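A.B. asks: Below: sequence and its predicted model.
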Amino acid sequence: MFSKKPTLIGDRVTLRPVGPEHVDGLLELCADDEVGRLTGSHAGPVDRATCEQWYATRGELAERLDLAILAGSEYVGEVVLNHLDAPNRACNLRIALIGSRVFGRGYGTEAIELLLRHAFTTTPLHRISLDVFTFNPRAIRVYEKVGFVQEGVNRDALFWEGEWHDSIPMAVLRPEWEARNL
């Protein structure tokens, strides 16, 4: 479903297939403690070889779509469609911005809008879902703004720095997106 890797152009950002030219940005993203907390990533620091291997192989995978978010020519994050469930025409969305220096500029909102438009106009996808931690109200507002609907609460889904945190599953369905955007 994602064998074609598009370039999507918006007003603030351009989404391009990830590649070796984005490795420095991925290293910065993965090293940012706040990004780690917001994404619930316990992976810790990653090395250059791991990032190079990761971004070198994403283009080969027809079951996922990994796009770099660029503001001008600057890498500011990534947005991904993954966990494809083709028989049910569903997948997961995840996004990570490079850190607080790019938060609040609308990059994430526009990246998600571009990716949803691509997904719902060029693929048979019916459902795109995600999970967001309750301590991330900024992200929750963005997801609701672009059409995601809260579907419940996953209690104690993340153990971070000695405390449990809930996550909120959210999804947008093709008919909901079409009603808002077509």
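C.D. replies: That came through, no problem.

A.B. asks: contacts and neighbour counts: CA atoms only from here.
C.D. replies: Fine.

A.B. asks: Mind jotting down where the helices sit in this protein?
C.D. replies: In the chain, the segments counted as helices under DSSP state H are 23-31, 33-39, 48-57, 107-122, 137-145, 174-181.

A.B. asks: Below is an additional structure, to be compared with the one above:
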Amino acid sequence: MTMHIYGKLAGALALTFTLAGCIDAKVEVDVTSETTAKATITQIMGAEIYPMIKASQAEKTEGDSPADDFCAEGELIESADGGATCVISKEGPFAELVFDEEEEDPGITFTSAGPGLVRVAFATSGITKDLGDQEEMDEQTKTMMTQMFEGHAFTLKISGGEITDTNMTIAGDKQSAEKVIPFLDIINRTVDLPEELYAVVKK
């Protein structure tokens, strides 16, 4: 079973390039049974960019498509400092955890790893292909991008039970595994990732 998510993340990252702001993104997959899970995408935009995005979206006419708007789907939470958080969540059978119907990349897959074991795998090709697919930048642009994205990252977390096998960082209680990927490594194409990030969850 496959879950497509890259379209949502790539779209949000593209907004930060266009409007010069900062974002953190996190994908959390909580395996709730041998056949079901809850998946949550959380995108956090700082006060440097969100007011511009909000104003831009407010200027759209009735005929404009809202598909590429920040948090066109999901729950939008505006913070007191001027930033905002978008939370998109889906829960149910693996086959129904689809965030982007048009996305061709395999995204996240769910397979059986034995009785009571669910293997959750995240294909990393989508990170380097979609999130890091930017044109060559001159030195001034690179300096600007470094300042904007320094300290911001994309995080993948898999939980739902004891982690019996993974190539990510396992928590002390062995109930989750996580990988944090700095956006600068993606943008500069210096990120070194395996073909997939995975964790086996015992239910």
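C.D. replies: Yep, that arrived. Keep in mind that this is a model prediction, so the values were computed, not measured.

A.B. asks: What does the superposition give as a TM-score?
C.D. replies: The TM-score (TM-score structural alignment, normalised by the length of the first structure) is 0.28; 94 aligned residues with a C-alpha RMSD of 5.7 Å.

A.B. asks: Please dump the helices of the first structure into TSV; it should also carry distance to N82 of the first structure and mean neighbour count for every row.
C.D. replies: Below are the helices of the first structure laid out as TSV (distance: least, C-alpha to C-alpha, whole Å; neighbours: other C-alpha atoms under 10 Å):
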stretch	distance to N82 of the first structure	mean neighbour count
helix 23-31	17	19
helix 33-39	15	16
helix 48-57	14	15
helix 107-122	12	19
helix 137-145	17	15
helix 174-181	17	13
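
A.B. asks: looking at the ones you listed, which is closest to F159 of the first structure?
C.D. replies: Closest of these to F159 of the first structure is helix 33-39, at 10.4 Å (criterion: C-alpha to C-alpha).

A.B. asks: now for the closest one, which elements pack on it?
C.D. replies: In terms of contacts (3 or more C-alpha pairs under 8 Å, 6 or more residues apart in numbering; DSSP states H and E), helix 33-39 of the first structure is packed against strand 90-97, strand 127-133.

A.B. asks: closest to N82 of the first structure out of those?
C.D. replies: Per C-alpha to C-alpha, nearest to N82 of the first structure of those: strand 90-97, 5.2 Å.

A.B. asks: Quick check: buried residues in the helix ranked longest in the second structure?
C.D. replies: Of all the segments of type helix in the second structure, defined by DSSP H, the longest one is helix 6-19. Buried residues in helix 6-19 of the second structure, counting neighbours by 16 or more other C-alpha atoms under 10 Å, are found at 6-16.

A.B. asks: quick one on the thing from earlier: I'd like the helices and strands packed on helix 33-39 of the first structure laid out as CSV, including mean neighbour count and distance to W164 of the first structure.
C.D. replies: Below are those laid out as CSV (neighbours: other C-alpha atoms under 10 Å; distance: least, C-alpha to C-alpha, whole Å):
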stretch, mean neighbour count, distance to W164 of the first structure
strand 90-97, 20, 21
strand 127-133, 21, 11
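
A.B. asks: Next, format those strands as a markdown table and append distance to V172 of the first structure.
C.D. replies: Listed next are those as a markdown table, based on distance: least, C-alpha to C-alpha, whole Å:
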| stretch | distance to V172 of the first structure |
| --- | --- |
| strand 90-97 | 10 |
| strand 127-133 | 6 |
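
A.B. asks: do you know how far T50 of the first structure is from T121 of the first structure?
C.D. replies: 33 Å (C-alpha to C-alpha, to the nearest Å).

A.B. asks: My understanding was that Y6 of the second structure contacts G126; is that so?
C.D. replies: Yes - shown here, Y6 of the second structure and G126 form a contact pair, counting by C-alpha atoms under 8 Å, at 6.4 Å.

A.B. asks: Run through the strands of the second structure in chain order.
C.D. replies: Assigned by DSSP state E, the strands in the second structure fall at 2-3, 23-31, 36-45, 75-78, 84-93, 108-114, 117-123, 153-159, 162-166, 169-170, 176-182, 196-202.

A.B. asks: Deepest-packed of these, please.
C.D. replies: Each of the strands of the second structure was scored by mean neighbour count; the highest is strand 196-202, a mean of 23, by mean count of other C-alpha atoms under 10 Å.

A.B. asks: just checking, what packs against that strand?
C.D. replies: Short answer (3+ C-alpha pairs under 8 Å, 6+ apart): strand 196-202 of the second structure packs on strand 117-123, strand 162-166.

A.B. asks: Run the angle between it and strand 117-123 for me.
C.D. replies: 160 degrees (axes from the mean of the first three to the mean of the last three C-alpha atoms, to 10 degrees).

A.B. asks: Would you mind giving the orientation angle of strand 196-202 of the second structure with respect to strand 162-166?
C.D. replies: Going by the same axes, to 10 degrees, strand 196-202 of the second structure makes 150 degrees with strand 162-166.

A.B. asks: L197 of the second structure and A123 touch, don't they?
C.D. replies: Yes - counting by C-alpha under 8 Å, A123 is a contact partner of L197 of the second structure at 6.6 Å.
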